[in-house]
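The following block contains a protein sequence and its predicted model.
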Amino acid sequence: MQKIKTALLSYGMSGKVFHAPFLDLHPGFELLGSWERSKKLIQEDYPTVKSYPSIDALLADDVDLVIVNTPVGTHFEYAKKVLLAGKHAVVEKAFTSTVAQAEELASIAKEKGLKLAVFQNRRWDSDFKTVQQVIKDGVLGDLVEAEFHFDRYNPILSPKAHKETPNDGAGILKDLGPHLIDQAVCLFGSPKSVFGDIRCTRENSVVDDWIDLLLLYKDFRVRLKAGFFVREANPAYTIHGKKGSFLKPRGDVQEDELKVGKKPNLDSWGTELDGSEGLLHTEFDGKEICENVPTLQGNYFDYFDGIYEAIANNKPEPVTAEDGVKVMQIIEAAIASNREKKIIDLE
């Protein structure tokens, strides 16, 4: 099996939790190391890898793939540098700061014949995969509306300055928003229009921390919400069709287990706890059905397997740069909508 030599641009939470464990597990990747600016931590977890003193030193090494997992405001600069150096790239969300930047990166990758993917791991959450399957099965009939939530209760400002000071990547719209938007686009494609309501709700907050986005499709509507003042969570996914409804609480366990140092495996990893199943209430063959739906297994490993197939066997990326452009178009439309207090057409 071909080994894809891979390096990270940082080894903070995302590198330690979301990337390195899967790169280490997958037989098709070789983790070379990470660019580390001050704290030198990666060798504590992976003693044989390198700690690069600069991005130039990293790019000068025999690297095939670079994970751009730095703050959002740096994504465009670093991803462009990676691509121009002839390396494949995976860029975390939000993909870039603007649509123009996203389109430029996509163009460079295409011109150079490189793979460029967005890290939207939550397509492989157990809860979302289950929602995706229920919709695919058609048991709800023609869809009328859907509502996705990413709810938290956390009124305290983050100690990380780049998260709480105005900059190109700060705020919940570019933090949790890309997850919700990407999932909607993955299921339904791009909407015709967008309406956005964006607020600051925490004391002394100067960056957006509450969003309510309405995506307008031809025949149905999708509402996306996220905020920090939800002690009692709504269903993470609510889908209503002409035959029935499906409600699913957020239940994926992968992030929590990775944060406490658990290592992913391919058997039981990503299995939700009992009691977080979704509720299906619909009609089938003239009979009303109201039952819990078993949750599918989640596994972020499948994303990295998709990256491997893209690079080693020239398959499409699991989340393409074009997907990233679509998400950025919706984010920009939501910002314009909030500013102008009107619906913004995408077409």
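Happy to help now that I have it.

from here on, contacts and neighbour counts on C-alpha atoms
Noted.

Summarise which helices and strands the helix or strand hosting Lys163 is packed against.
Taking DSSP states H and E as the criterion, the element that holds Lys163 is helix 161-164. Secondary-structure packing of helix 161-164 (3 or more C-alpha pairs under 8 Å, 6 or more residues apart in numbering; DSSP states H and E): no helix or strand packs against it.

where's it relative to the chain centroid, distance-wise?
Helix 161-164 sits 19 Å away from the centroid of its parent chain (C-alpha atoms, centre = their mean, to the nearest Å).

From the rest of the structure, what touches that helix?
Counting by C-alpha atoms under 8 Å, 6 or more residues apart in numbering, the neighbours of helix 161-164 from elsewhere in the structure are Pro71, Leu157, Ser158, Gly169, Ala170, Gly171, Ser205, Val206, Val207.

putting a second one here so we can go through both:
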Amino acid sequence: MIRAAVIGYGLGGMAFHAPLIDGVPALELAAIATSRVDQVRERYSEVAVMTAEAVIADPSIDLVAISTPNDSHFPLARAALEAGKHVVIDKPFAITVEDGEALIALADARGLVLSAFHNRRWDGDFLTVRALMESQRLGDIRLAEFRWDRFRPEVTTLWRDRPEAGAGMLADLGPHLIDQALVLFGMPEALTADIAVQRDDARTDDYFELTFHYGQRRVILAASRLIAARRPRFALHGTQAGFIKNGLDPQEPWMRAGGSASAPEFGVEDPANHGTLWHADGSSETIVSECGDYKRYYAGIADAISGKGPVPVDAADAVTGLKLIDVARQSASEGRRITL
């Protein structure tokens, strides 16, 4: 049994890491580092609650999952690796490319598993898109749009809305969208970006649209906090057919509400949100969404630690995403397309 601890019990720790670790048989949720003791006790009465320093110093802890404000990812991960722990880091993997590369070098030197929590590879809608592309039913994709819209016009006092390192929407949602694009299409030839602050009194970016250029193909990654009538989550247009998919994967709201990641209905999407495949003759058919399962990420982490398989998300993939975010900021600042 691999003993795991979660550092941080905000949204990430509460709705993702803790229930997923708890749902993987090869892992034991042994500890949570947080000041929210009562909230932990409501769900995990037997789990130890301690400080981050105590977690890192505990020789019985094998794996540490870091789900804290972005600017703390690097120092916590470095300390955990130096203490001989395997480490999972929530997105963004690090604030800078240099920090990300330093963590990879440290993990390699210590022979430890290090991974970015890019769980959205196991969204049901993304798995559906991936399978549809592999089936060749769309033909050659010429335009793909990945959008993650929200309507949150109020500016909060949370770290995401404070003008500090790692804040803003591009750092928050960009890593997931970029990772999904890289998994499906690989590295683009060029990148064009538009990044803006649109809400009244906002001090961090709350809108972005990135265009990845692949020859004739364009892949658009976009997010905004001012979209009340949400656009399709995925829209793929190929030489033979098109696919439109609305709604977000149901796993997050399920776990936020206290649902078990081991329940039979976990990851099963409401049929009302199933996507539509549009044919060239104007006819259409419903494509039933695949069942999403973030537990596959942590099962892969357990296998990697045990020497039974590769790391489910290579940390180098996350650093590539950080590099593309840097290029996106340069493109938006200079108002030009940048060749990679």
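Looks like it came in fine. Just so it is clear, the model here is predicted, and its values are computed rather than measured.

And the TM-score between them?
Once the chains are overlaid, their TM-score stands at 0.95 when taken by TM-score structural alignment, normalised by the length of the second structure; 340 aligned residues with a C-alpha RMSD of 1.7 Å.

Now do the helices in the second structure.
For the second structure, the helices identified by DSSP state H occupy 11-12, 18-22, 37-43, 52-57, 73-82, 97-110, 124-134, 169-185, 251-256, 295-305, 315-334, in order along the chain.

got a list of what the residue nearest to the spatial centre of the first structure touches?
Ranked by distance to the mean C-alpha position of the first structure (C-alpha atoms, centre = their mean), the top residue is Gln120 at 2.9 Å. Gln120 of the first structure sits next to Glu92, Lys93, His179, Asp182, Val319 when contact means C-alpha under 8 Å, 6+ apart.

How about the residue mapped onto the first one from the second structure, nearest residue that isn't a chain neighbour?
Using TM-score structural alignment as the criterion, the counterpart of Glu92 of the first structure in the second structure is Asp90. What sits nearest to Asp90 of the second structure in space, not counting adjacent residues and going by C-alpha to C-alpha, 6 or more residues apart in numbering, is Phe117, at 4.9 Å.

Next, count neighbours for that neighbour.
When neighbours are counted by other C-alpha atoms under 10 Å, Phe117 of the second structure registers 27.

how about it, what's its partner in the first structure?
Aligning on TM-score structural alignment places Phe117 of the second structure opposite Phe119 in the first structure.

excluding its backbone neighbours, what's nearest the alignment partner in the second structure of Asp256 of the first structure?
The equivalent of Asp256 of the first structure in the second structure is Pro253 (alignment by TM-score structural alignment). Leaving aside its chain neighbours, Pro253 of the second structure sits nearest to Ala15 (7.9 Å; criterion: C-alpha to C-alpha, 6+ apart).

distance of the match of Phe117 of the second structure from Phe18 of the first structure?
When distance is defined by C-alpha to C-alpha, to the nearest Å, Phe119 of the first structure is 10 Å away from Phe18 of the first structure.

for Ala312 of the first structure, same thing?
Taken as C-alpha to C-alpha, the spacing of Ala312 of the first structure relative to Phe18 of the first structure amounts to 21 Å.

And Lys110 of the first structure, by the same measure?
Shown here: Lys110 of the first structure relative to Phe18 of the first structure, a distance of 27 Å by C-alpha to C-alpha.

Looking at these two, which is more packed in?
More crowded of Lys110 of the first structure and Phe18, by other C-alpha under 10 Å: Phe18, with 19 against 13.

That one matches what in the second structure?
Phe18 of the first structure maps onto Phe16 in the second structure, with residues paired by TM-score structural alignment.

Which neighbouring elements make contact with the longest strand belonging to the first structure?
The single longest strand within the first structure, with elements called by DSSP state E, is strand 143-151. Under the contact criterion of 3+ C-alpha pairs under 8 Å, 6+ apart, strand 143-151 of the first structure touches helix 177-188, strand 221-227, strand 237-241.

Please repeat the previous calculation with a cut-off of 10 Å.
Packing contacts for strand 143-151 of the first structure, counted by 3 or more C-alpha pairs under 10 Å, 6 or more residues apart in numbering; DSSP states H and E, involve helix 177-188, strand 210-216, strand 221-227, strand 237-241, strand 245-248.

so which of these gets nearest Ile67 of the first structure?
In this view, these are compared for proximity to Ile67 of the first structure by C-alpha to C-alpha, and helix 177-188 is the closest at 17.7 Å.

Provide the aligned range in the second structure for that closest one.
The counterpart of helix 177-188 of the first structure in the second structure, counting by TM-score structural alignment, spans residues 174-185.

and the matching stretch, how far from the first structure on average?
Aligned to the first structure and superposed, stretch 174-185 of the second structure gives a mean residue distance of 1.0 Å (mean C-alpha distance after the TM-score superposition for the first structure).

From Gln240 of the second structure, how far off is the residue lying farthest from the centre of the second structure?
Relative to the C-alpha centroid of the second structure, counting by C-alpha atoms, centre = their mean, Asp281 is the outermost residue, at 36.4 Å. From Asp281 of the second structure over to Gln240 of the second structure the distance is 10 Å, taken as C-alpha to C-alpha.

before we move on, what about His176 of the second structure?
Distance, His176 of the second structure to Gln240 of the second structure, by C-alpha to C-alpha: 28 Å.

Also Ser45 of the second structure?
Distance, Ser45 of the second structure to Gln240 of the second structure, using C-alpha to C-alpha: 54 Å.

Kindly report the same for Ala131 of the second structure.
When C-alpha to C-alpha is the yardstick, Ala131 of the second structure and Gln240 of the second structure sit 16 Å from each other.

what sits against Leu143 of the second structure?
With contacts defined as C-alpha atoms under 10 Å, 6 or more residues apart in numbering, the neighbours of Leu143 of the second structure are 213-214, 216-220, 235-239, 242.

Just the buried residues of those residues.
Among the contacts of Leu143 of the second structure, those classed as buried by neighbour count (16 or more other C-alpha atoms under 10 Å) are His213, Tyr214, Arg217, Arg218, Val219, Ile220, Ala235, Leu236, His237, Gly238, Gly242.

From the residues you listed, pick the one nearest Val183 of the second structure.
Where these are concerned, and distances follow C-alpha to C-alpha, Val183 of the second structure has its nearest neighbour in Val219, at 12.3 Å.

Roughly how far does the aligned partner of the closest one in the first structure sit from Leu214 of the first structure?
Val219 of the second structure is assigned Val222 in the first structure as its aligned equivalent, the criterion being TM-score structural alignment. Noted for Val222 of the first structure: a distance of 6 Å to Leu214 of the first structure, by C-alpha to C-alpha.

tell me, what's touching these two both at once?
With the criterion set as C-alpha under 10 Å, 6+ apart, the overlap between the contacts of Val222 of the first structure and Leu214 is Glu147, Pro191, Val194.
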